[in-house]
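Asks: build the 3D model from these lines:
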Amino acid sequence: MSQAPAAPASTALAEDPAERPSRVGSLDAARGVMLILSVSAEAVLAPRPEAFVHTKWVGLHYYDWIFPLFVTLSGCGMAFAFRNHVRWRRNARRALVLVLAGLAYNYVAAPERGLADLRFTGVLQLYAALVVLVALLHHWLRSARAWIAFTLVWSGLLTLFWFAVSRDCVGGMPQPTCNPTLTVEGAWLGGLDHLYRLGKRGFETEGILGILGALSIASAGVVVGHLLADRHRQRHTVARLLAWAATVAIAGWAFAQVVPALKWLWTPSYGLITATAGVLLLTLAYAVVDTGPHRAIGYRLAYPLRALGRNSLLVYFGSHVAMMIMLRLGEPSLPERLSAKLGWTGHPHLAWVIASVLAWWALALVLDRKRIYVRA
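Replies: The predicted structure is shown next:
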């Protein structure tokens, strides 16, 4: 957790965005939108519609777009953080905190496994690895052009890898029980006992191969960050962002013709297709908040979203943890009991979703007013 100085000119509410050294207003606003989508999706109570559960294997549901959106926006933020230099000690500490938090989350999520069979992989561990990888890559890749080339080449190589290892699988594509993830992850994690569902589903979604796949998504966001930071071509930023969104979408579609978009394996087609949504969201936020003749008005009006987005790590993962714990409290669960008290609205489950979003939003606003931000 960090607390910013009381009233720095660079973060004042009435600040003119034209005077800011870097354009992060659009990033925070985009994060705010992402968090509304994330918290609302997580708060949906059973029976959850198909759109609000992960796809079984092939295809994409609404729920499958949320975390890639977070990763894309995080990639954009990393570009701002690492474009000039990388604070290696701080970055290592950040990654360590994320890994430890991920292990703690896994223990709370499945206490019956105990420490002996504790799952070592997870979304926080995956995110920690991305932070380290993007920082390392910034030692060589310092421009939007370099990151564009990396994103496309890396995604292409990964597609070839998945194609090569899946030729003997049914349909010539990876299957739940025909993929190399358990072999790869089990080899360095000491067997299947520390993997997703103890390896019983036939795959590990957030191990080394998952991290390498998610890197395609993060790098697509890194490109956006470098495009936004390019002061020499500000007049063409929106056009360049739209061109990048189109490139990512086309590449994702093309790679999907070779290896399908598989959420559980983070295939490059899945990564780029879902990253397109993040690039478009950032483009829209930039157009409204950080550019144009009315950007000062847009920047001020977007304050609620920016305040929410500034505590994205807390709200994103905190809402997941809180919901997981509340669903275990009593029978019916605490969320079910609370939603029942909203029966007067006529739509208690919808009212619960709205109340959840407003509660986290209110917390973020209070923390922003106090200039308190939870960071790894």
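Asks: going by C-alpha atoms from here, please, whenever you check contacts or count neighbours.
Replies: Noted.
Asks: by contact count, what packs against the helix or strand harbouring L308?
Replies: Assigned by DSSP states H and E, L308 belongs to helix 303-309. Where contact means 3 or more Cα pairs under 8 Å, 6 or more residues apart in numbering; DSSP states H and E, helix 303-309 is packed against helix 25-42, helix 348-369.
Asks: can you say which of those helices is nearest to V58?
Replies: V58 sits nearest to helix 25-42 of all these, at 20.5 Å, using Cα to Cα.
Asks: what's the helix or strand following the closest one packed up against?
Replies: Helices and strands here follow DSSP H and E; after helix 25-42, the next one along the chain is helix 66-82. In terms of contacts (3+ Cα pairs under 8 Å, 6+ apart), helix 66-82 is packed against helix 25-42, helix 123-137, helix 208-229, helix 268-285.
Asks: one more, so I can put them side by side:
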Amino acid sequence: MDLHVSKSPRLVSLDALRGFDMFWIIGGEHLIHALAELTGWPVMVWLSAQMHHTVWNGCTFYDMIFPLFLFISGVSLPYSLSKKIELSSVDYAYQLPKVVKRKILKTNLRRMLILVFLGMVVNGLFKFNAYENTRFASVLGRIGIAWFFAGLIHLHFSLRNQLVWFVVILIGYWLAMTLIPVPGFGAGNLTMEGSLESYTDRLLLPGRLHSKVHDPEGILSTIPAVATGLLGIFTGVFVRSKTFEPQKSVYFMLIAALALIVAGLVWDGFFPINKRLWTSSFVLFVGGWSLAFFAIFYLIIDVTGWKRWTFPFLLIGTNSILIYLAVEGMIGFDHTAQFLFGGLVRLAPDRFEELLKIMSIILVELSALYFLYKNKIFLKV
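Replies: From the prediction side, this is the model:
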């Protein structure tokens, strides 16, 4: 991990979408809640309800934020490998020389380990709690692990075999979750206490589980998360290949997105859409929405060239890991906002106070990100 000056060209829509995704974590969700409370408008109340995780089965917009980020990481992989592919005079990553693959895998492994470590830091690693009170699973850890293994498949198998891996992972996870019996619960129990995923976490995951009997970033459910990363990789390969003109590529992506969403809804009848278990139907359903989001951003930004509106999202997206670490407790943006804007907030009518507090925090966050962006300082993992 290091701070560096970025010189390589980037897909603007990808950075903007990453920023859009992270915006909801750094304050967007609280902004919607405050607006719903202030206005009472039905649309805002509905949006506010979408800014909460589903308790168990089902899916809200907020449930899509995590897998969308992993999908985006997958899309970026073919672009990060593009120079190595061009220099090696090959068409696909799996055709790269072994010596190049080894270097890439070493870099990817390093990235995975750093993300696992940073995830543990976010969980309070340096609070030095007792071993049994330390949570080892994390959002960043899952992103690192799933991205690494999706990349491993991408580097060693043809596109056709990557698709086989994708299907095998989803069907294999479904069969395992529905056919392998759990002591005391039997087979096919998909509750928090009785699922195979939860049982595996209790059996194998060290330290503290997020929900005592279950961890949403547990061991077994990380396997289908690899398929989420693969969906992103397929998208990145498709767009980078430029097989079709950009506008036609968008149409194909939207059709594929619709097909994935429908497939996820159909599978939901047999294997419920569930973020905590990262079910196969969840992979398809949210993967479809992720692809749709990317296609729309790609159309607006990279195809039509309408980019100015994306600047706040670019500030977030080009330093997404850094701002995530900051808002998860490493930096007190709320204290800074209170110091700078607290007096002005108190001058406003009481009903606007919560909204203005949130807006001031977001302004401080964006100002810090602007300083880093202006000086070309980015956290590279």
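Asks: circling back: and the helices and strands packed on helix 66-82 of the first structure as TSV, adding mean neighbour count?
Replies: Output for those, formatted as TSV (neighbours: other Cα atoms under 10 Å):
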stretch	mean neighbour count
helix 25-42	24
helix 123-137	20
helix 208-229	26
helix 268-285	27
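Asks: distance to F255 of the first structure added to these, as CSV?
Replies: Listed next are those as CSV, based on distance: least, Cα to Cα, whole Å:
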stretch, distance to F255 of the first structure
helix 25-42, 26
helix 123-137, 22
helix 208-229, 12
helix 268-285, 5
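Asks: M324 of the first structure: which of the ones you listed is closest?
Replies: helix 25-42 (9.3 Å).
Asks: and that closest one, what does it pack against?
Replies: When contacts are defined as 3+ Cα pairs under 8 Å, 6+ apart, helix 25-42 of the first structure sits against helix 66-82, helix 268-285, helix 303-309, helix 312-326, helix 348-369.
Asks: quick one: distance of the third one to the chain centre.
Replies: By that I understand helix 303-309 of the first structure. Relative to its parent chain, helix 303-309 of the first structure has a centroid offset of 17 Å by Cα atoms, centre = their mean, to the nearest Å.
Asks: likewise for the longest one?
Replies: Mean C-alpha position of helix 348-369 of the first structure versus that of the full chain (Cα atoms, centre = their mean) differs by 20 Å.
Asks: ok, average deviation of the helix or strand just after it from the second structure?
Replies: Heading C-terminal from helix 348-369 of the first structure, the first helix or strand you meet, by DSSP H and E, is strand 372-373. Following superposition, strand 372-373 of the first structure is found to deviate from the second structure by 0.8 Å on average (mean Cα distance after the TM-score superposition for the first structure).
Asks: how close does the residue nearest to the spatial centre of the first structure sit to L35 of the first structure?
Replies: The centroid of the first structure falls nearest to F70 when counting by Cα atoms, centre = their mean (2.0 Å). Going from F70 of the first structure to L35 of the first structure by Cα to Cα, to the nearest Å gives 8 Å.
Asks: what helix or strand is V259 of the first structure on?
Replies: Short version, using DSSP H and E: V259 of the first structure is in no helix or strand.
Asks: assess the claim that it and Y270 are in contact.
Replies: No. Here V259 of the first structure does not reach Y270: they are 9.3 Å apart, not a contact under Cα atoms under 8 Å.
Asks: mutual contacts of these two, please.
Replies: Listed contacts common to V259 of the first structure and Y270 are nil; contacts here mean Cα atoms under 8 Å, 6 or more residues apart in numbering.
Asks: follow-up on the earlier one: chain neighbours aside, what residue packs nearest to the residue nearest to the centre of the first structure?
Replies: Among residues not flanking F70 of the first structure along the chain, M34 sits closest, at 6.9 Å (Cα to Cα, 6 or more residues apart in numbering).
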